[in-house]
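Peer 1: give me a model of this one.
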Amino acid sequence: MARRRNDKLAAAIAELGLSQARLAARVKSVAEEHGVSSVASVGRSHITKWVAGVVPEPPAARILAETLSRGLGRPVTLADIGLATDTEPEPQPVAWSDDTLTTLEMLGRTDMDIDRRQMLANSVYSVASLALPDDLWFEQAVDRARARRPLSNYVVTAPDVESVREMAAFFSRRDQKRGGRAGRTALVAYLRSEVTELLNGRFLSEDIRRGMTSAAAELAYLAGWTAFDGGEHPLAQRWLTIATKLAEEAGDAPLAGHVLRAMAHQAVDLGKPQEAVRLAEASLSSRRYAQACWRERSLLGVVYARGLAAAGEKTAAIAALLQAERDLGRADAADNEPNRVFFFAEASLAHETAAALRDLGDLQGAEKQFNRSVRTRRAQYARTHSVTLGYLGAVQAQRGHLDLACDTWGQALDAMTGVQSGRARETVVQMRRALSPFRNRPGSHAAELDTRARTMLHAG
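Peer 2: Presented below is the predicted three-dimensional model:
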């Protein structure tokens, strides 16, 4: 049977205005960015075959859709380019217009189902889905949530709210200690079942409704943050969007800012500086920044600085770093601070400052700040401590101090004992890349460290 030409795909490529060879180059770039090695060999002939009617494998199809989305400046789905199938419906991004609680239940179900979760894991982090709604959407969020009809007769009380907040605090501290992959299944199961049921209940007062919605937003944020730490970026993106929606429906402006800051952090780490700056600016909007405690203001500001640094805006980045330092200096133990910022102190500020300086090319300054972070980090924050050591070793290696870097990386591997974190694992991958020219020198410190790192990766 003759194949049928894919006119939808051909039309999208024509609208983009690129030759098939140039489109193939962009597809390869997006594939490499997401670590999809099976698509890294795409060339012009592949594009020609796809237009002619050959259906690419799922990873390639989604990479192609994301590439077209970026080029056209709008979301492009598999259906838009004639590549959706009945047997494998594509994972859809969370839309701001969708009902929040329905989306929460559906995403929780997807996250808990191995096959559905794998399908989502094979999708891509969508830059097009980072576009925020207009100001009116945010202004009306509380009223929309207040008008939602309850689906359960259960009456939600203040102790229910406190119970959910206690669970959020537990999972947050576990993440800092063990990494995002530790206990994440329990977190999502609790959020999908008990918390979703509470959100669908009846509230004794508007204060209780807001309190429960805010507590649920913190758990949704943790579901997103732990997915981000585990390297599951499309999943994290969806959870963080839902967390922002819940925070806005609760009227909790500082929490919404906190989640947008996490989205900016993810964008920086994935090499999307312009999107990171835009999200960070949204997190720093007047109501979100003004209502936040000083510690949280510092956290928002330092991630903004990281976005600016990655975008090459040195003067603005340095100014933002100085402001973040001043804000943290004004924090006081007597402040009424939310639990979500318990971890952010001098060590965290130094870590993020170092990352910004590294991206600005100031390796000496970055090494100094990473050392400051290592020196001031509390022992219980093992995940972040191991990542800091990994970054510090990389900077030392870049500066030509290989022996010192090997010592630091050895400490990083020590700190990773019991940690389940995709970010920590990635520092080991980068460590091995830096050590590759030296791994064939038997008996050398570098060769021994590389062997240890390889063993750790295989065990993980």
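Peer 1: from here on, contacts and neighbour counts on C-alpha atoms
Peer 2: Will do.
Peer 1: mind listing the strands for this structure?
Peer 2: Ranges of strands within the chain are 155-156, 202-203, based on DSSP state E.
Peer 1: for those strands, which one sits closest to residue 67?
Peer 2: For residue 67, the closest of the strands of the chain is strand 202-203, at 44.4 Å, according to Cα to Cα.
Peer 1: now do the closest one: distance to the chain's middle.
Peer 2: Averaging C-alpha positions (Cα atoms, centre = their mean, to the nearest Å) puts strand 202-203 33 Å from its chain's average.
Peer 1: contacts for that strand, please.
Peer 2: Contact with strand 202-203 is made by 150, 152, 153, 154, 155, 156, 157, 209, as judged by Cα atoms under 8 Å, 6 or more residues apart in numbering.
Peer 1: just the buried residues of the residues you listed.
Peer 2: Neighbour counting over the contacts of strand 202-203 (16 or more other Cα atoms under 10 Å) leaves 156, 157, 209 as the buried ones.
Peer 1: quick check: chain neighbours aside, which residue is closest to the first one?
Peer 2: Put plainly, it is residue 156. Spatial nearest neighbour of residue 156, excluding adjacent residues (Cα to Cα, 6 or more residues apart in numbering): residue 203 at 5.1 Å.
Peer 1: to compare against the first, here's another:
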Amino acid sequence: MEPQAADNPLADLLRRLGWNPEHLIARINEVRAGRGCGPLDPKSGYSWVRTNPALPHPDNQRDALTVLGIRAERPVTAAELGWDGPRTRATRRRHLDAPADAPLDALLREITQGDLMDRRHMLILTGAATTAPALALLLSPNSALAAAAERGGSPSDKVIDNIDRAIQDLRDLDDTDGSGTKALEWAGGLWQATARIVNGATGDNANVRRLHTAFIELSEQYGWMAFDNNLHPQAQRIYHTGMRLAAEKSPHPAARHATSNLLASAAYQAAWLGQHTEATAFLTVAERTNTAAGTTPALAAVIADRRLFAAGRRGDTEDLRRACDSAHEQLDRSGPDSGAPWWCQWLSHTAIDAATGRAWLAARQPHHAEPYLTRRVTATTLGYPRDHMLAVLDLADAHRQSGDTDQATELHDTATTLAEHVDSPRAQLRLQQLTTALTH
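Peer 2: Next comes the predicted model:
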């Protein structure tokens, strides 16, 4: 444990409150969990109480002042702690910190030099910083690849076939075993290795186009797994790197369809975080990109399914109903032999009903949600333990919101048992949140 400076205002306040820096970080992490953010390192508060302290980032300052004020039972200000001056610590700017402003070759170069996705100072992007990479897709030239001067350096069919199979294997692993640390490490290694191949590929030919499509698909899958691990800043940058490649290099239909799917997943994350304006922007670009590439009904259904969830999160029940109808209609248009991309084939009418239940639950209308969520619990199987656990948790929360505490507790206990076989930090956090709600 690092010594606390005697003349440090925060250290002095913590001593008077009976806390150490780890107590402070634990309370901050409770606030962050309520926003769906990943935790700070338990030791990170010690740098704030040194003789020459580091200043917390403004977001962390706000959280710290909030929890300190609750503990002290009075307002605690930044000036009181000496936090009202400029932050003096300089860090080297990384392109992955601002994917919207970075050229693709710089992003790929950083990825290939090592995984930069676990640095603690990464922040969740909001506003224009979030949506700029998506909006760039609307402005990308249709002849981006046609301008390439070289025609060589493209990977072989066999290399791309293996990348494609690895991505599908990764999806299967995530669906069945979850996206915990080991699976995420594999995904990160595959993403990094594929980035090396993308960075070295040149020319405009079928194999280069397949490679670009595969990297966008992989960015969607890896981003989703980071999201499932509550690594929201990392997930954003992974999604944005895929968007950047699409904007600069890949105007062909297969890549545009993959990009629409990636945008839909980015919208789901944004809605989960309460970034409603950003979620709407992602979904709008996803729809336009799908249309520009030649509308694929199965993909349109996926986008509508994500719009359904986003509408529920912001409490827009009219858009919720419209998105539900659209998702079912587009899925009917798709049909079993439509040739839809493999990553669309998870969506079914049952899955749309499940999303409808989650949306009504998010909109705080549990009586509308319960019938959908009850069917969802019945429809999910133990072969997909994460989905089954989340289904049980959603139904438990619906009963809790309706005032049926006994049924909610029984379902909570079922989910607790299921949690022993689920490697998903998102699902575990959801269980913790429900546990807290039922005990208060």
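Peer 1: could the strands of structure 1 go into TSV alongside distance to residue 83 of structure 1?
Peer 2: What follows is the strands of structure 1, written out as TSV (distance: least, Cα to Cα, whole Å):
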stretch	distance to residue 83 of structure 1
strand 155-156	45
strand 202-203	43
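Peer 1: wait, which of those is closest to residue 71 of structure 1?
Peer 2: Comparing the strands of structure 1 by Cα to Cα, strand 202-203 comes nearest, at 45.7 Å.
Peer 1: how far apart are that closest one and its match in structure 2?
Peer 2: Its aligned residues in structure 2 lie a mean 5.0 Å from strand 202-203 of structure 1 after superposition (mean Cα distance after the TM-score superposition for structure 1).
Peer 1: and of the strands of structure 1, who's closest to residue 429 of structure 1?
Peer 2: Closest to residue 429 of structure 1 of the strands of structure 1 is strand 155-156 (Cα to Cα; 47.0 Å).
Peer 1: average offset between that closest one and structure 2?
Peer 2: Here the mean offset of strand 155-156 of structure 1 against structure 2 after fitting is 2.6 Å, by mean Cα distance after the TM-score superposition for structure 1.
Peer 1: for that strand, packing partners?
Peer 2: Contact here means 3 or more Cα pairs under 8 Å, 6 or more residues apart in numbering; DSSP states H and E; on that basis strand 155-156 of structure 1 packs against strand 202-203.
Peer 1: identify the single longest helix in structure 1, thanks.
Peer 2: Looking across structure 1 with DSSP state H, the single longest helix is helix 206-229.
Peer 1: how big's the offset between that one and structure 2?
Peer 2: Here the mean offset of helix 206-229 of structure 1 against structure 2 after fitting is 1.0 Å, by mean Cα distance after the TM-score superposition for structure 1.
Peer 1: burial measure for the closest residue to residue 154 of structure 2 other than its chain neighbours, as a count.
Peer 2: Nearest residue to residue 154 of structure 2, sequence neighbours excluded (Cα to Cα, 6+ apart): residue 201, at 4.9 Å. Residues near residue 201 of structure 2, counting by other Cα atoms under 10 Å, number 19.
Peer 1: sorry, back to before: which parts of the longest helix of structure 1 are buried?
Peer 2: For helix 206-229 of structure 1, burial by neighbour count (16+ other Cα under 10 Å) applies to 208-229.
Peer 1: ignoring the adjacent residues along the chain, who's closest to the residue mapped onto residue 358 of structure 1 from structure 2?
Peer 2: Using TM-score structural alignment, the equivalent of residue 358 of structure 1 in structure 2 is residue 361. Excluding the flanking residues, the one nearest residue 361 of structure 2 by Cα to Cα, 6+ apart is residue 369, at 5.5 Å.
Peer 1: do residue 293 of structure 1 as well
Peer 2: residue 337 (6.2 Å).
Peer 1: any figure for the gap between the match of residue 358 of structure 1 and residue 370 of structure 2?
Peer 2: Plainly put, residue 361 of structure 2 is 8 Å away from residue 370 of structure 2 if you go by Cα to Cα, to the nearest Å.
Peer 1: contacting residues around the residue mapped onto residue 390 of structure 1 from structure 2?
Peer 2: In structure 2, residue 390 of structure 1 lines up with residue 393, judged by TM-score structural alignment. Residue 393 of structure 2 is in contact with 411, 412, 415, 430, 431, 434, counting by Cα under 8 Å, 6+ apart.
Peer 1: again with residue 117 of structure 2
Peer 2: Taking Cα under 8 Å, 6+ apart, we find residue 117 of structure 2 in contact with residue 234.
Peer 1: repeat for the one 5 residues further on
Peer 2: Residues in contact with residue 122 of structure 2 (Cα under 8 Å, 6+ apart) are 97, 233, 234.
Peer 1: hang on, isn't the second one packed against residue 124?
Peer 2: Yes. Taking Cα atoms under 8 Å as the contact criterion, residue 233 of structure 2 and residue 124 are neighbours in contact, 4.6 Å apart.
Peer 1: more neighbours: which of the two?
Peer 2: Neighbour count, other Cα under 10 Å: between residue 233 of structure 2 and residue 124, residue 233 has more, with 23 against 19.
Peer 1: next, count neighbours for the corresponding residue of structure 2 for the residue nearest to residue 293 of structure 1.
Peer 2: In structure 2, residue 337 of structure 1 lines up with residue 340, judged by TM-score structural alignment. Using other Cα under 10 Å, residue 340 of structure 2 has 15 other residues around it.
Peer 1: residues in contact with residue 340 of structure 2?
Peer 2: 296, 298, 299, 334.
Peer 1: the second one matches what in structure 1?
Peer 2: If I follow you right, that is residue 298 of structure 2. Residue 298 of structure 2 maps onto residue 295 in structure 1, by TM-score structural alignment.
Peer 1: okay, its match and residue 256 of structure 1: tell me how far apart.
Peer 2: Distance, residue 295 of structure 1 to residue 256 of structure 1, using Cα to Cα: 15 Å.
Peer 1: show me where the stretch 301-440 of structure 2 has helices.
Peer 2: With DSSP state H, counting those that start in this stretch as the criterion, the stretch 301-440 of structure 2 has helices at 317-334, 349-362, 366-379, 385-402, 405-418, 425-438.
Peer 1: nearest to residue 24 of structure 2, out of those?
Peer 2: It's helix 425-438; of those, that one is closest to residue 24 of structure 2 (Cα to Cα) at 19.2 Å.
Peer 1: picking that back up, is it true that the match of residue 298 of structure 2 touches residue 341?
Peer 2: Yes. With contact defined as Cα under 8 Å, residue 295 of structure 1 reaches residue 341; the gap is 7.0 Å.
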